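Asks: Pasted the sequence and its predicted model underneath.
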Amino acid sequence: MTLTIPDEVRAKAEIYVGDAAGQEKTRLLLHETGLPSGLLPLKDIIECGYVEETGFVWLKQARKVDHYFAGAGRHVSYAAEVSAVAEQGRLKKITGVKAKEMLIWVTLHEICVDDPPTGKLHCKAIGGLSRTFPVEAFEAEGPPPVFTPRNAPCAAAAAVNGGGQAAAGGKAEEKVGDAVAEKEAAKAEEQEKKADEEANAAGDDGVGKVEEKLKEMSTAEVAAHAEAVAAKN
């Protein structure tokens, strides 16, 4: 059965295209509603849509996926198109999900956890059949994903923007560093010039003193010579 999303529903929805964005949104939705992170192990997601106002969510993947939850000992089949209404601790009005019970497949219409939490997850099928499993049996393997805050740019865009900001910051710091260096160089040059002027002034003063000393010496020699001539006469 093809899942048709009316235009008025799409107009109100957050729509994520591609597997990476779809996987991130799916995990984030499960996290926000308090459901185990591996409950929707879809692959090659084409589109994920979510209407926050009503909780309606739909997922379209490239093909049907059959998954075995070892912790629960159950095979679960996810159609190429899956939908549900998400509430806190609950997915209800589910379409496109079946679980294998003994030798037959039963259609699930609701999956929920207890509130307050008891560590149990309940799967309810059409016809009144219900089964209870430990929540950890449906947790995804590996480290938890890093979620992008709602209404924030995607991770790639944030990385690009962050890189641009870092580069801009680096250039700004570089300009500030250049300005400081130029200021210090000018200051050093000014100090060097002042030192040269002082040295030159000191040198001129020294020369003046030497010349004055020579003049004094010459005068003394002239006086001595005059005294010697007077004595001889």
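Replies: Received the coordinates, thanks.

Asks: Please count neighbours and contacts with C-alpha atoms only from this point.
Replies: Noted.

Asks: how much space between residue 160 and residue 28?
Replies: 22 Å (CA to CA, to the nearest Å).

Asks: of these two, who's got more company?
Replies: residue 28 (19 against 12; other CA atoms under 10 Å).

Asks: Secondary structure element holding the more buried one?
Replies: Using DSSP states H and E, residue 28 sits within helix 19-33.

Asks: which outside residues touch that helix?
Replies: 16, 36-40, 42-48, 59, 86-90, 145, 147 (CA atoms under 8 Å, 6 or more residues apart in numbering).

Asks: In this structure, spot the helix with the most residues.
Replies: Longest helix of the chain, by residue count under DSSP state H: helix 155-232.

Asks: Use this one as the comparison:
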Amino acid sequence: MSNPKLQSILLLLLLSLSPFLLAAGDSIHSLLVDHGLPAGLLPRSVSNFSLDPATGLLSVRLDRPCLAEYDRKSPIHFDQLIQANLTYGGLRAVTGLSQEELFLWLPVKEICVPDPSSGVIFFDIGVARKQLSASIFENPPDCKPEGDRKVFNDVSRLNFREYDERKKDQ
């Protein structure tokens, strides 16, 4: 190819497509880390994802809707499709993610790590902004099928019953 004009056009085309190629070839978990977020915010069962570098829109598709438990207090439900605007240190306008809080499933609207060195992550669930240790999100969790939501609720109730019984015995 000796035509410099054609070479320039091909180079420009390749450069403009490179963000899409990088996002497609990289793992979602390393993409999160590159943006100052813990790798374990999303489960292992991600089947594919895309990132629009112009808008920051991140779309993540899982094999199926599922539940993950990071800490024993509040499981997280993932829809099959999760979307958010990815910025450094944050996922904003999140859809497809909800967290159980006081026996209610509330949508997660935003996740942010304002200072990665602080070890703190914030979840905005609409009615509250939860502060959690970022360390519980270091590793991508295994996700259980959505039908296990009842099991999570039963286990939570069992733990409360056991606690109440122990308290009565003291």
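Replies: Done, it's in. Everything numeric here is computed off the predicted structure, so don't read it as measured data.

Asks: out of the contacts of helix 19-33 of structure 1, which are inside helices?
Replies: Among the contacts of helix 19-33 of structure 1, no member falls in helices (DSSP H).

Asks: Buried ones only from those residues, please, as a PyMOL command.
Replies: A single PyMOL command selects the buried members of the contacts of helix 19-33 of structure 1 (16 or more other CA atoms under 10 Å):
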select buried, resi 16+36+37+38+39+40+42+43+44+45+46+47+48+59+86+87+88+89+90
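
Asks: Just the ones of the contacts of helix 19-33 of structure 1 in strands?
Replies: Among the contacts of helix 19-33 of structure 1, the members falling in strands are 16, 45, 46, 47, 48, 59, 86, 87, 90 (criterion: DSSP state E).

Asks: Distance to residue 183 of structure 1 added to those, as JSON lines?
Replies: As requested, these are exported to JSON lines (distance: CA to CA, whole Å):
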{"residue": "16", "distance to residue 183 of structure 1": "53"}
{"residue": "45", "distance to residue 183 of structure 1": "58"}
{"residue": "46", "distance to residue 183 of structure 1": "58"}
{"residue": "47", "distance to residue 183 of structure 1": "58"}
{"residue": "48", "distance to residue 183 of structure 1": "57"}
{"residue": "59", "distance to residue 183 of structure 1": "62"}
{"residue": "86", "distance to residue 183 of structure 1": "63"}
{"residue": "87", "distance to residue 183 of structure 1": "63"}
{"residue": "90", "distance to residue 183 of structure 1": "66"}
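
Asks: List just the nearest of those residues to residue 199 of structure 1.
Replies: Lowest distance from residue 199 of structure 1 to those (CA to CA) belongs to residue 16, with 76.4 Å.

Asks: Residue 45 is in contact with that closest one, correct?
Replies: No. Here residue 16 of structure 1 does not reach residue 45: they are 9.5 Å apart, not a contact under CA atoms under 8 Å.

Asks: Residue range in structure 2 corresponding to stretch 74-82 of structure 1, please.
Replies: Across structure 2, the stretch matching stretch 74-82 of structure 1 (TM-score structural alignment) is residues 74-82.
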